[in-house]
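> okay, here's the prediction I keep looking at, along with the sequence it came from:
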Amino acid sequence: MTTPTQFPLPPHFNLNKIGEVYRVPYQQRASEAEAWTKQHNILPASTDKTRICLLLIDVQNTFCIPDFELYVGGKTGTGAVDDNQRLCAFIYRHLGIITKIIPTLDTHTAMQIFHPIFWINANGEHPTPAATNITPTDIEQGIWQVNPAVANSVTGDYELLKKQAFHYVKQLSQDGKYPLTVWPYHSMLGGIGHALVSAVEEAIFFHSISRKTQAQFELKGENPLTENYSILRPEVLIGFDDKPIGQKNKNLIQQLLNYDAVIIGGQAKSHCVAWTIDDLLTEIQQVDSTLTKKIYLLEDCTSPVVVPGVVDYTEQANATFAKFAAAGMHIIKSTEWVIGNW
């Protein structure tokens, strides 16, 4: 196995700004990237004989910047910031061999099934976000019910919406998925939380200019009737009436299967990262199980959801990654990544 050619970190890269929100000076960075390309003889991505994709899951302010809505602090409390320091360095050091970067963007509006406004109790109160899971029993016993006031914005029919919501919660339980969690309003479309972390966006832009290749932004989570942890499919595909709620991202699935290597990092290890990889594993096993060997998981560029005193998904995340490794995927650190005999 051979170690990839690693480039130095460019002068503009500042580890101390990873946890900040700032404006990327695009024109300046573009000029610097052009000069960097000449200095280090970096070829266009179109010339790559080995095509490598870097899939970045939800590296957005809402998950990665302290004091934002769903900051993924992990066990240390600084998880996502530390992860992104390593992730940015990984992009810059492997600038010449990453063919395509695909960032996903969790994308939400107010009236969605996992937001507080969607549910009320007998007193008309909304559930406490991040501390409330809703089960079929909760709905049957009247502990939580769909808020009639949101029906007009979602389906236009309250009775239909109630049936759909109950079916959804029951389906999650039957499929062995996490119960419906009521999350704080987050990744709101048009808001600053929806944006990529500034330092990561800057690295992606620098890569695009240096390699003459467009980053491919993939949105997920817009559907008001289902969660969408995975970029490859929503949590539930079919509604109570056997009609589709959502659909798989078939184009992206096929695209990922066609790369020589797919490297994955982002947030959170226990949720959107785990669900995406799990769905990718399912697709691989339906085609050719040996394809798992070309999947590389950047374990030091992802952290689990940990809310001190409330919930800790560390063990579940580690168990899930162990399953991926057993299936043939490579669990690696950003400083250790190597290319096989290509």
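On my side now, so go ahead. Please read these numbers as outputs of a predicted model, since none were measured by experiment. Numbering: from 1, shown residues only.
> going forward, measure contacts and count neighbours with C-alpha atoms only.
Fine.
> where exactly do the strands run in the protein?
Counting by DSSP state E, the segments of the chain that form strands are 52-57, 100-106, 119-120, 132-134, 145-146, 180-182, 218-220, 261-266, 295-298, 306-307, 311-312, 330-332.
> how about these in JSON lines, adding distance to His167?
Converted to JSON lines, the strands of the chain look like this (distance: least, C-alpha to C-alpha, whole Å):
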{"stretch": "strand 52-57", "distance to His167": "28"}
{"stretch": "strand 100-106", "distance to His167": "23"}
{"stretch": "strand 119-120", "distance to His167": "15"}
{"stretch": "strand 132-134", "distance to His167": "12"}
{"stretch": "strand 145-146", "distance to His167": "12"}
{"stretch": "strand 180-182", "distance to His167": "12"}
{"stretch": "strand 218-220", "distance to His167": "21"}
{"stretch": "strand 261-266", "distance to His167": "31"}
{"stretch": "strand 295-298", "distance to His167": "34"}
{"stretch": "strand 306-307", "distance to His167": "28"}
{"stretch": "strand 311-312", "distance to His167": "26"}
{"stretch": "strand 330-332", "distance to His167": "36"}
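> got these as JSON lines, with mean neighbour count and distance to Asn41 columns?
As requested, the strands of the chain are arranged in JSON lines below (neighbours: other C-alpha atoms under 10 Å; distance: least, C-alpha to C-alpha, whole Å):
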{"stretch": "strand 52-57", "mean neighbour count": "22", "distance to Asn41": "19"}
{"stretch": "strand 100-106", "mean neighbour count": "23", "distance to Asn41": "18"}
{"stretch": "strand 119-120", "mean neighbour count": "20", "distance to Asn41": "57"}
{"stretch": "strand 132-134", "mean neighbour count": "17", "distance to Asn41": "53"}
{"stretch": "strand 145-146", "mean neighbour count": "22", "distance to Asn41": "59"}
{"stretch": "strand 180-182", "mean neighbour count": "21", "distance to Asn41": "49"}
{"stretch": "strand 218-220", "mean neighbour count": "18", "distance to Asn41": "30"}
{"stretch": "strand 261-266", "mean neighbour count": "24", "distance to Asn41": "23"}
{"stretch": "strand 295-298", "mean neighbour count": "24", "distance to Asn41": "26"}
{"stretch": "strand 306-307", "mean neighbour count": "20", "distance to Asn41": "43"}
{"stretch": "strand 311-312", "mean neighbour count": "14", "distance to Asn41": "46"}
{"stretch": "strand 330-332", "mean neighbour count": "18", "distance to Asn41": "28"}
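> for comparison:
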Amino acid sequence: MTIQKNTQLPVPPHFNPDKVGEVWRVPYQERAAEAEAWAQRHNIKPASSDKTRICLLLIDVQNTFCIPDFELFVGGKSGTGAVEDNQRLCEFIYRNLGVITTIVPTLDTHTATQIFHPIFWVNATGEHPIPAATSITPADIEQGIWQVNPAVADSITNGDYELLKKHAYHYVKQLSQDGKYPLTVWPYHSMLGGIGHALVSSVEEAIFFHCIARQSQTQFEIKGENPLTENYSILRPEVLVDFAQRPLANKNIRLIQQLLEFNAVIIGGQAKSHCVAWTIDDLLTEIKQIDASLAQKVYLLEDCTSPVVVPGVVDYTEQADAAYARFAEAGMHIIKSSYQLSVIS
């Protein structure tokens, strides 16, 4: 971004940082009227007139990850990470309302019978793995410590249990060969149709306010529906082919191409160690195949994301920080939410 013009705006009076950790209904019609008046008052032009086009890519800013006591709250080192991240994120959106062209929120989207949920696996006594505390390796399957639950084959492979076992073993083995995290059995989360699936209310409100003030449609991106692969990244699933080298899932080529057409892409969300890092890594992979200098158009909101930390169980802080150091080395910009977006007018 070329620094030419101070573009920061005040934060609208309706924003209450103390409510960011709560779930509530956004009063759409009231906010829409306020957004139009706000745009007129501050001379905010429609996004269609932007000469410098900026995308804000928000990874999984959903209740399931961001509200305390929800399924996979990302507390980070502080224990309140995602709430603090989203307070800063909302203020960032409001202050830079006039220059953010498009907001792209991703939505992690799951049903119960997926390979990373407890019901998919059983041990010799029929018990399911303990979520968040269990990783499944190829050796675990080979030794019979964990096996695919026969009952879920009816839902996923039309009752073909042997086929489902082949899929599962190949998947776990492929993760190991590709240097990915082992298959983690997660608590049921981001359940389609549930409250956890929804965007955090304060962030949803800020995004909606942007949509009306800039007359720029919010672009929602869904990921994670395939029962046979994790989908940390919005740009591609963890595994692309099955045991017979047939397509299992596809890259999000449309979004990849779209992101690379923006003048700048700003990325925040949850969790820094998983869905955010994997998305950035996949974007960097695509960039290197085209033109490594394109990494310079990517800005990472480091204080609007936290790593997965479960005290006494797992702590991915070091992995997250190492990933961000690698992204910076590749030419991406590590910034704070206080960073002033300034563009050519």
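Perfect, I can see it now. On a predicted model such as this, the values are computed, not experimentally measured, just so you know.
> got a TM-score for the two of them?
Taking TM-score structural alignment, normalised by the length of structure 1 as the basis, the two superposed chains have a TM-score of 0.99; 342 aligned residues with a C-alpha RMSD of 1.0 Å.
> setting aside sequence neighbours, what's the nearest residue to the residue nearest the centre of structure 1?
Compute the mean C-alpha point of structure 1, and by C-alpha atoms, centre = their mean the closest residue is Ile57, 2.7 Å away. On the basis of C-alpha to C-alpha, 6 or more residues apart in numbering, the spatially nearest residue to Ile57 of structure 1 that is not a chain neighbour turns out to be Gly266, at 4.4 Å.
> that neighbour maps to what in structure 2?
Aligned counterpart of Gly266 of structure 1 in structure 2: Gly269 (TM-score structural alignment).
> hmm, Asp303 and that match touching each other?
No: shown here, Gly269 of structure 2 and Asp303 do not form a contact pair, counting by C-alpha atoms under 8 Å, at 9.6 Å.
> common neighbours of the two, please.
Both Gly269 of structure 2 and Asp303 are contacted by Asp85, under the criterion C-alpha atoms under 8 Å, 6 or more residues apart in numbering.
> before we move on, back to that, ok, the match of Gly266 of structure 1 - contacts?
With contact taken as C-alpha under 8 Å, 6+ apart, Gly269 of structure 2 is in contact with 58-61, 85, 276, 304-306.
> quick one on the thing from earlier: and the residue nearest to Ile57 of structure 1, how far is that from Asp106 of structure 1?
According to C-alpha to C-alpha, to the nearest Å, Gly266 of structure 1 stands 12 Å off from Asp106 of structure 1.
> and for these two, which residues touch both?
In contact with both Gly266 of structure 1 and Asp106: Asp58, using C-alpha under 8 Å, 6+ apart.
> what do we get in structure 1 for Phe243 of structure 2?
Residue correspondence, TM-score structural alignment: Phe243 of structure 2 in this structure matches Phe240 in structure 1.
> run a quick neighbour tally on that match.
Taking other C-alpha atoms under 10 Å as the criterion, the count of residues near Phe240 of structure 1 is 15.
> my read is that it contacts Leu160, right?
No: here Phe240 of structure 1 lies out of contact with Leu160, judged by C-alpha under 8 Å, at a distance of 9.3 Å.
> tell me how far whatever residue of structure 2 lines up with Ile120 of structure 1 lies from Leu175 of structure 2.
Taking TM-score structural alignment, the alignment pairs Ile120 of structure 1 with Val122 from structure 2. Here the distance between Val122 of structure 2 and Leu175 of structure 2 works out to 20 Å (C-alpha to C-alpha).
> cool, Tyr232 of structure 2 as well?
13 Å.
> find residues that contact each of the two.
With C-alpha under 8 Å, 6+ apart, Tyr232 of structure 2 and Leu175 have common neighbours Glu238.
> can you give me the helices for structure 2?
28-41, 63-66, 81-95, 138-142, 153-156, 161-177, 201-214, 253-261, 277-290, 317-329 (DSSP state H).
> same for the longest one, what does it pack against?
With contacts defined as 3 or more C-alpha pairs under 8 Å, 6 or more residues apart in numbering; DSSP states H and E, the packing partners of helix 161-177 of structure 2 are helix 138-142, strand 147-148, helix 153-156.
> okay if I get these as a markdown table plus distance to Tyr339 of structure 2?
As requested, those are exported to a markdown table (distance: least, C-alpha to C-alpha, whole Å):
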| stretch | distance to Tyr339 of structure 2 |
| --- | --- |
| helix 138-142 | 45 |
| strand 147-148 | 48 |
| helix 153-156 | 46 |
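> on that earlier part again, pick the most buried one from the helices of structure 2.
The densest packing among the helices of structure 2, expressed as mean neighbour count by mean count of other C-alpha atoms under 10 Å, is seen in helix 63-66 with a mean of 28.
> which of the helices and strands packed on helix 161-177 of structure 2 sits closest to Gly75 of structure 2?
Between Gly75 of structure 2 and these, the tightest spacing by C-alpha to C-alpha is seen for helix 138-142, at 29.5 Å.
> any idea how many residues pack against the closest residue to Ser173 of structure 1 other than its chain neighbours?
Setting aside the residues directly before and after it, Ser173 of structure 1 is nearest to Pro179 in space (C-alpha to C-alpha, 6+ apart), at 6.4 Å. When neighbours are counted by other C-alpha under 10 Å, Pro179 of structure 1 registers 17.
> counterpart of Pro179 of structure 1 in structure 2?
For Pro179 of structure 1, the aligned position in structure 2 is Pro182, judged by TM-score structural alignment.
> and for Ile253 of structure 1?
Under the alignment defined by TM-score structural alignment, Ile253 of structure 1 corresponds to Ile256 in structure 2.
> what distance do you get for its match to Val298 of structure 2?
Relative to Val298 of structure 2, Ile256 of structure 2 is positioned 13 Å away (C-alpha to C-alpha).
> cool, Thr285 of structure 2 as well?
In this structure, Thr285 of structure 2 lies at 13 Å from Val298 of structure 2, with C-alpha to C-alpha as the measure.
> map Ala323 of structure 2 onto structure 1.
Taking TM-score structural alignment for the superposition, Ala323 of structure 2 sits opposite Thr320 in structure 1.
> which residues does Asn84 of structure 1 contact?
Neighbours of Asn84 of structure 1 in contact, by C-alpha under 8 Å, 6+ apart: 18, 200, 301.
> pick the one among the residues you listed closest to Lys248 of structure 1.
Of all these, Lys248 of structure 1 sits closest to Cys301, with 25.7 Å by C-alpha to C-alpha.
> surely the closest one meets Ile331?
No: at 11.2 Å, Cys301 of structure 1 does not count as touching Ile331 under the criterion of C-alpha under 8 Å.
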